[in-house]
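Novice: with the sequence up front, the predicted model follows.
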Amino acid sequence: MRAVGVTRFGGPDMLRVLEVGAEPLGRADVRVRVTAAAVNPTDTMLIAGARADGDRPAGGVAVPGMDVAGVITEVGPDVPARLSPGARVMAIVVPSGDHGGYREELVLPSASVTAVPLGCTDAEASTLPMNGLTARLALDLMRLRRGGTIAVTGAAGAFGGYLVQLARHEGLTVVADAAPADRAMVAALGADVVVDRGPDVAARIRDHFPDGVDGLADGAVQGDEVLSAVRDGGVFATVRGYRGDGARGIRVAVVGVRDYAANWEKLDGLRELAGQGALTPRVAGTLPLDQAAEAHRRLAAGGTRGRLVLLPE
């Protein structure tokens, strides 16, 4: 079957259409015919070999992609009855070698798979699992109380947008940053206060919350630049391993979505909220699978809102 991946690390131009073999089906696994695969910034890190030793994948091939939607074609004997052949599903993928979302078929643990949300297309559903679970995990680690305050940087992005919506759903007051062109969209997602993004965003947050917010989720990966927006004893959630400066009793929560990659209850909770309209999947555009390099060039150029989605069929 076809996949798109790299045999040598680099930029988008290193992506190639490859032939890969079928994956074995375990007892608790499902086989999914992929109809949509979202393109995420984390995919660019895999293509660049950011966490690899050397300039080539250890197994010869690396296929990116952490989000898919599709149709179940086969199930193992220990798979729950909620998943059956013919069901439309979405799933989070943990890439390894040629096992990644950019391929025509995948075998996945049943705990990583749930139904497509009510009213969603496959392309829309494919934007939800990885970013939605990252936002869900960030909030769970932050442990903010209902009525508390949270700041979200990078709120116009997929992770940030889902986090704004989840936070509002859980009764938090949300302050979020946005470029001028994105202010209306971020407000529509549920932010109570929208401030200009960029330098000095922490000061702009403090203009509205002089004592600082209870927590900040740093989707824009600004680290030290925004830490001062958090109150003494508050919490700072990071997706890139930032450790804070150890001052003012601020707790730093490092968010790694793989911790929730086999948490079906959390994934299915996202499905339910999206079906209710409490979460809004956003598709920036769709391209055929063999145009993955173009999708990555568009992502690198910046300005996409929502996720570009690859369509294998």
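Specialist: Yes, it's here.

Novice: C-alpha only now, for contacts and for neighbours.
Specialist: Fine.

Novice: ok, residue 134 - contacts?
Specialist: Residues counted as contacts of residue 134 (C-alpha atoms under 8 Å, 6 or more residues apart in numbering) are 159, 255, 256, 257.

Novice: hmm, 10 Å instead?
Specialist: Going by C-alpha atoms under 10 Å, 6 or more residues apart in numbering, residue 134 touches 128, 140, 159-160, 162-163, 239, 255-261.

Novice: need the three-state assignment for it.
Specialist: Three-state call for residue 134 (DSSP: H, G, I helix; E, B strand; the rest coil): helix.

Novice: cool, and the one 10 residues further on?
Specialist: Recorded secondary structure, residue 144: coil (three-state DSSP).

Novice: please apply the same query to residue 43.
Specialist: Classified using three-state DSSP, residue 43 is helix.

Novice: can you tell me the helix or strand for the closest residue to it other than its chain neighbours?
Specialist: In space, and not counting its chain neighbours, residue 43 is closest to residue 64: 5.4 Å by C-alpha to C-alpha, 6 or more residues apart in numbering. Using DSSP states H and E, residue 64 maps to neither a helix nor a strand.

Novice: rewinding a little: tell me which of the contacts of residue 134 is nearest to residue 310?
Specialist: Within these, the smallest distance to residue 310 is 14.2 Å, found for residue 128 (C-alpha to C-alpha).

Novice: how many other residues sit next to the closest one?
Specialist: Residue 128 has 32 neighbours, counted by other C-alpha atoms under 10 Å.

Novice: same question for residue 310.
Specialist: With other C-alpha under 10 Å as criterion, residue 310 counts 28.

Novice: tell me the contacts of it?
Specialist: With contact taken as C-alpha under 10 Å, 6+ apart, residue 310 is in contact with 34-39, 65, 68, 101-103, 123, 126, 285-292, 295.

Novice: and the nearest residue to residue 242 once chain neighbours are set aside, how close does it get to residue 109?
Specialist: The shortest distance from residue 242 to any non-neighbouring residue, by C-alpha to C-alpha, 6+ apart, is to residue 223 (6.4 Å). Using C-alpha to C-alpha, to the nearest Å, we find residue 223 at a distance of 34 Å from residue 109.

Novice: this is the comparison structure:
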Amino acid sequence: MRAAVVTSFGGPEAVEIVDVERPEPGEGQIRIKVAAATLNPVDAGVRAGAFGTGKPLGLGWDVAGTVDAVGGGTGWTVGDQVIALQHGFDKPLGTHAEFVVVDASAAAAAPASVDLVHAASIPLNTLTAAQALDQLALEPGQSLLVTGAAGAVGGYAIQLAAHRGIEVTAYAAETDEELTRSFGATAFTPRGTTPAPADGVLDTAFIGAEALGWVRDGGAYVGVIPGAHPAPERGVRTSSVEVKADGTQLAALASLTDDGILTTRVAETFPLADATKAHTRLAEGGVRGRLVLVP
């Protein structure tokens, strides 16, 4: 089968499409025939050598497709359409491949309301947003500021927070106000200006200490780069989310997609063979929605 890997670190040109053996599922695992797999910023980090040193490294965390083989004790059946998160910075094969093996506990039934290309954009970004909101632990009626609000994690965070009854202010480029309000933000602050203090900040734009200053005394700050959050001050709790594969939580998020609470966004699709072109497009920036590879 074909898979996207890096054998030397660098820019988009470092991505290689290679022929490898089709993986076999073990106990508690399923093999998925990949229909679509999203390209995320973390893949660019892996490609550039920001995580792990082992090589070759497989690329891809998100997947949507059809179960085509099962190990023992999985609860899944060949032919089931699923989505899953294959977590890991340092793995020989990722989801940017024709087939991928994942733990059965990481998978959920694909939502029925969107095609598999759009479904592939759900796992990493919705789980990150949901787990970050869980860490913030805001109550209905409290206020949340989301930086990078027009991005994939930021957009899902706004939708989930609004669904939980939290008042959301979006912090993004001025041209993204209409978009972020469509997600459920009730207020908007253009990037480069100072927002009003909030009970919590979800910092998907990696602003750091400055964004911590936008949290009210005794509030909470959560970043999205593991371990890179600023130190606590003024009684503000600070942490960063390190996303975990969780099929039960992913199933709930898929259900919210079917209910119209979460809106998937796909900017462009690329054949797996054109993975380098997809990485080049990601590096150019300004993507609204996800780039998706299709084997």
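Specialist: Looks like it came in fine. Every value quoted in this text rests on a predicted model; they were computed, and no experiment measured them.

Novice: what's the TM-score here?
Specialist: Superposed pair, TM-score by TM-score structural alignment, normalised by the length of the second structure: 0.96. Supporting alignment: 293 aligned residues with a C-alpha RMSD of 1.2 Å.

Novice: if we can go back for a sec, residue 124 of the second structure versus the corresponding residue of the second structure for the residue nearest to residue 43 of the first structure, what's the distance?
Specialist: Mapped onto the second structure by TM-score structural alignment, residue 64 of the first structure lines up with residue 59. Distance of residue 59 of the second structure to residue 124 of the second structure, computed by C-alpha to C-alpha: 13 Å.

Novice: can you report how many residues neighbour residue 135 of the second structure?
Specialist: 17.

Novice: map it onto the first structure.
Specialist: With TM-score structural alignment as the criterion, residue 135 of the second structure matches residue 141.

Novice: that match should be in a strand, yeah?
Specialist: No. Counting by three-state DSSP, residue 141 of the first structure is located in no strand; its state is helix.

Novice: more neighbours: which of residue 223 and residue 109 of the first structure?
Specialist: residue 109 (22 against 19).

Novice: what do we get in the second structure for the more buried one?
Specialist: Using TM-score structural alignment as the criterion, residue 109 of the first structure maps onto residue 103 of the second structure.

Novice: contacts only, for its match.
Specialist: Counting by C-alpha under 10 Å, 6+ apart, residue 103 of the second structure touches 25-31, 71, 74, 84-87, 245-247.

Novice: what's the spacing between it and residue 246 of the second structure?
Specialist: On the measure of C-alpha to C-alpha, residue 103 of the second structure and residue 246 of the second structure end up 10 Å apart.

Novice: now residue 73 of the second structure
Specialist: 17 Å.

Novice: tell me which of those two has more neighbours.
Specialist: residue 246 (18 against 12).

Novice: that one reaches residue 102, doesn't it?
Specialist: No. Using C-alpha atoms under 10 Å, residue 246 of the second structure is not in contact with residue 102; the gap is 11.7 Å.

Novice: overlap of the contact sets of the two?
Specialist: 84, 85.

Novice: do a quick rundown of the helices in the stretch 201-313 of the first structure.
Specialist: For the stretch 201-313 of the first structure, the helices defined by DSSP state H, counting those that start in this stretch cover 201-208, 224-227, 264-276, 292-301.

Novice: list the buried ones in the last one?
Specialist: Just to be clear, that refers to helix 292-301 of the first structure. Across helix 292-301 of the first structure, burial judged by 16 or more other C-alpha atoms under 10 Å covers 292, 293, 295, 296, 299.

Novice: which residues touch the residue nearest the centre of the first structure?
Specialist: Residue closest to the average C-alpha location in the first structure (C-alpha atoms, centre = their mean): residue 131, at 1.9 Å. Counting by C-alpha under 10 Å, 6+ apart, residue 131 of the first structure makes contact with 40, 66-67, 92, 137, 157-163, 257.

Novice: mind putting these in a markdown table, distance to residue 48 of the first structure, secondary structure and neighbour count included?
Specialist: Converted to a markdown table, the contacts of residue 131 of the first structure look like this (distance: C-alpha to C-alpha, whole Å; DSSP: H, G, I helix; E, B strand; the rest coil; neighbours: other C-alpha atoms under 10 Å):
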| residue | distance to residue 48 of the first structure | secondary structure | neighbour count |
| --- | --- | --- | --- |
| 40 | 13 | coil | 23 |
| 66 | 16 | coil | 26 |
| 67 | 19 | strand | 27 |
| 92 | 21 | strand | 33 |
| 137 | 26 | helix | 22 |
| 157 | 21 | coil | 22 |
| 158 | 21 | helix | 25 |
| 159 | 21 | helix | 28 |
| 160 | 24 | helix | 25 |
| 161 | 26 | helix | 31 |
| 162 | 26 | helix | 27 |
| 163 | 27 | helix | 32 |
| 257 | 20 | helix | 21 |
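
Novice: looking at the residues you listed, which is nearest residue 7 of the first structure?
Specialist: Taking C-alpha to C-alpha as the measure, residue 7 of the first structure lies nearest residue 66 of those, at 18.5 Å.

Novice: mind checking how far the closest one is from residue 100 of the first structure?
Specialist: 7 Å.

Novice: surely residue 100 of the first structure touches residue 65?
Specialist: Yes. Between residue 100 of the first structure and residue 65 there is a contact at 5.0 Å, judged by C-alpha under 10 Å.

Novice: which residue ranges of the stretch 51-200 of the first structure form strands?
Specialist: 67-75, 88-92, 105-109, 113-115, 149-153, 173-178, 193-196 (DSSP state E, counting those that start in this stretch).

Novice: now do the longest one against strand 88-92, angle only.
Specialist: Strand 67-75 of the first structure and strand 88-92 are oriented at 120 degrees to each other (axes from the mean of the first three to the mean of the last three C-alpha atoms, to 10 degrees).

Novice: next, the angle from strand 67-75 of the first structure to strand 105-109.
Specialist: 80 degrees.

Novice: show me the contacts for residue 63 of the second structure.
Specialist: Counting by C-alpha under 10 Å, 6+ apart, residue 63 of the second structure has contacts 32-39, 82-86, 94-97, 99-100, 102, 107, 116-117, 119-124, 292-293.

Novice: nearest residue to it in space, please, no chain neighbours.
Specialist: residue 37 (4.5 Å).

Novice: so who does the one you found touch?
Specialist: Residues near residue 37 of the second structure by C-alpha under 10 Å, 6+ apart: 59-65, 83-84, 94-98, 116-121, 269, 272, 291-295.

Novice: repeat that for residue 46 of the first structure.
Specialist: When contacts are counted by C-alpha under 10 Å, 6+ apart, residue 46 of the first structure touches 5-6, 9-11, 52, 57, 62-65, 95-96.

Novice: that one: helix or strand, and which one exactly?
Specialist: Assigned by DSSP H and E, residue 46 of the first structure belongs to helix 41-48.
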